[in-house]
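Novice: from the sequence below, what's the structure:
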Amino acid sequence: MSGKFSRGLDVVDGSLDVFRANPRLAVLPLCSLLLVGSGFAIAAGVALHYGLVASIFTNDLITYAAIFVGLALTSSLGAFFNVAVAHCAFQYFDGGTPTVQDGLRAAWRSRRAVAMWALTSATLGTVLYILDDKFGFLGSAARLVFDLAWGLLTFFVVPVIVVEDTADLRTILRESGSAFKETWGESVSASLGVSLVVLPGALVGIFLLVAAYLGLHGIVAWIVGGLGLLCVVAAIITAQVLGMVARTALYEYATEDRRVGPFADRNPASVFPES
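Specialist: I've put the predicted structure just below:
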């Protein structure tokens, strides 16, 4: 067990090397953040203009609709740009020189699968929120268990969308679940490793934001707050890129038995032993 987790951390180290070789990949998650932020800003403006803010907190139907729209927005844009990153990673592993334009074109070709995935995620997320809201402890427990199971089952959804070129949800889930079963230890530990890598930067950013808001004033507060925001954004972008590079490399090994990216210069027996 411990061997699997230490090998998963090696995957993160190799993913950092891939990111350093392709720093422009950071543009893709940055675009995702900007578009998601813009979408929520527009939605907030519409809600304020039409006086819907109070209804969101008092009318269940409007609350659930708002949750569905929010989940659909974040899921669709997140999946779209993650597909772009994964395509670039696949291209790099195959010896190519990926560009942001290549990734965006690949994501656009997969738009039907991305849309299907976003609608499914938004629907399930809304249903789980309703269960949590209406059934108290039992609903919360069911939501927790299902969220965990769903996260593991869908771990490789984005690489599957890139490779399989299908919008069939059953195929996507089957392939993702099969790949996760083959590399579950490395997959979980790689995700934890990514979190540990970006956590210091995120904490620094949060500290600067809190300090700017609570303890500073004037231009100094704006400067410190701006630096804090940059740190948080940089941590999110780094986590997105490293996570997708690691998942793409793991998916290649699980499905094609190929050592690429984080595994290219390592002995396969030391990364994925047979036993």
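Novice: rest of the way, CA atoms for contacts and neighbours
Specialist: Will do.
Novice: and the residue nearest to residue 111 when sequence neighbours are not counted, what does it touch?
Specialist: Spatial nearest neighbour of residue 111, excluding adjacent residues (C-alpha to C-alpha, 6 or more residues apart in numbering): residue 80 at 7.3 Å. Residue 80 makes contact with 107, 108, 111, 114, according to C-alpha atoms under 8 Å, 6 or more residues apart in numbering.
Novice: one more sequence to fold, the one below, so I can look at both together:
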Amino acid sequence: MFERFSRSWELVKASANVLRSDRELLLFPLISGLCTLVVMATFLVPVFALRIFENGIGIGGAVVGFLFYFCQYSVIIFFNCALVAAAMIRLDGGDPTLRDGFDAAKSKLPAILGYAAIAATVGVALQALKSRDNNFIVRLVGSGLGVAWTLATFMVVPVLVSRNIGPVDALKQSVALLKRTWGENAIGNVGIGAAFGLITFAVMLVGAGLAFLAWQASPMLAIAVAVVFVIGVLLLGIYQAALSGIYSAALYRYAVSHETPAAFQGMQLESAFQPKR
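Specialist: Here you go, the predicted structure:
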């Protein structure tokens, strides 16, 4: 277990080195975040104006919820595909541009939309299970299924980018790759999320403390301090998203081709991803 954790941490560090060598990759999650905010605003305005959820969810609310998930997932998956495609070019020693990533994602648009529809359906179902109206056991099951879904689909984007297949086959291959890379997949997912979760919490704690102190001097100063720290938290989220995309690309390459990109030379991780016999 310790050896597997060590391999996963080496992959994370190497992925961070790749990101430092090509900071342009950060633009993909940045633009993705801006687009998701636009989608959110597009839905929130009519939802509040028409009071769609005033009397509960209902059929209309379920339809709106599905459409919201579908649009959000379509945007997120599209930009993730662009990021992973660009990361793969970088891992091959190339110098990717934004256009390279977007062209790769556009070529996979039908599969991306198909997978977004599947993810939206699962998202609505999981939210229904985790609803406060359900008992603790049902909510716990919903949370467990959510974690399983996240792990099982971690390789979907690299599969979609690398292969000319549909969303269902991409899901199947992602699950198959999960069996081969279980430790690295789980530890990498949890490790990156946990690390950035702790960092974000620490930044928010420090920000709240400094904003409180600044309030004693001037409310405007306190607002300025809060804005700076909010921007910092958003930047951390962008960095985490970029790092996760690079990590998934690297993990996919190891699992499928058993080749060691230049950024990962000397790590001796090839034996970790030999196919099971």
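Novice: counterpart of the residue nearest to residue 111 of structure 1 in structure 2?
Specialist: Under the alignment (TM-score structural alignment), residue 80 of structure 1 pairs with residue 78 of structure 2.
Novice: mind checking how far that match is from residue 14 of structure 2?
Specialist: As judged by C-alpha to C-alpha, to the nearest Å, residue 78 of structure 2 and residue 14 of structure 2 stand 24 Å apart.
Novice: same thing with residue 209 of structure 2?
Specialist: Taking C-alpha to C-alpha, one finds residue 209 of structure 2 at 34 Å from residue 14 of structure 2.
Novice: who has more neighbours out of the two?
Specialist: Taking neighbours as other C-alpha atoms under 10 Å, residue 209 of structure 2 and residue 14 compare with residue 14 leading, 20 against 13.
Novice: residue contacts, the more buried one?
Specialist: 263, 264.
Novice: mean deviation (superposed) between the helix or strand containing it and structure 1, please.
Specialist: Residue 14 of structure 2 is part of helix 2-21, with elements assigned from DSSP states H and E. Comparison of helix 2-21 of structure 2 with structure 1 after fitting gives an average deviation of 0.7 Å (mean C-alpha distance after the TM-score superposition for structure 1).
Novice: please state the offset of that helix from the chain centre?
Specialist: 17 Å (C-alpha atoms, centre = their mean, to the nearest Å).
Novice: could you do stretch 249-268 of structure 2 as well?
Specialist: Using C-alpha atoms, centre = their mean, the offset of stretch 249-268 of structure 2 from its chain centre is 21 Å.
Novice: how about stretch 150-161 of structure 1?
Specialist: Distance, centroid of stretch 150-161 of structure 1 to centroid of chain: 10 Å (C-alpha atoms, centre = their mean).
Novice: grab the nearest non-local neighbour of residue 6 of structure 1.
Specialist: Residue 6 of structure 1's closest residue in space is residue 189 (C-alpha to C-alpha, 6+ apart), at 7.5 Å.
Novice: wait, the one you found touches residue 10, no?
Specialist: No: Residue 189 of structure 1 is beyond contact range of residue 10, at 9.4 Å (criterion: C-alpha atoms under 8 Å).
Novice: and the gap between the spatially most central residue of structure 1 and residue 72 of structure 1?
Specialist: For structure 1, the residue nearest the mean C-alpha position is residue 240 (5.5 Å; C-alpha atoms, centre = their mean). Per C-alpha to C-alpha, residue 240 of structure 1 is found 19 Å from residue 72 of structure 1.
Novice: re the thing from before, list just the nearest of the contacts of residue 80 of structure 1 to residue 45 of structure 1.
Specialist: Nearest to residue 45 of structure 1 among those, counting by C-alpha to C-alpha, is residue 114 at 26.6 Å.
Novice: in three-state terms, label that closest one for me.
Specialist: helix (DSSP: H, G, I helix; E, B strand; the rest coil).
Novice: need the counterpart of residue 66 of structure 2 in structure 1.
Specialist: Residue 66 of structure 2 maps onto residue 68 in structure 1, by TM-score structural alignment.
Novice: the helix or strand where its match lies vs structure 2, average offset?
Specialist: Element membership for residue 68 of structure 1 (DSSP H and E) is helix 60-93. Helix 60-93 of structure 1, aligned to structure 2 and superposed, deviates on average by 1.7 Å (mean C-alpha distance after the TM-score superposition for structure 1).
Novice: quick one: buried residues of that helix?
Specialist: Residues 63-64, 67-93 are the ones in helix 60-93 of structure 1 that count as buried (16 or more other C-alpha atoms under 10 Å).
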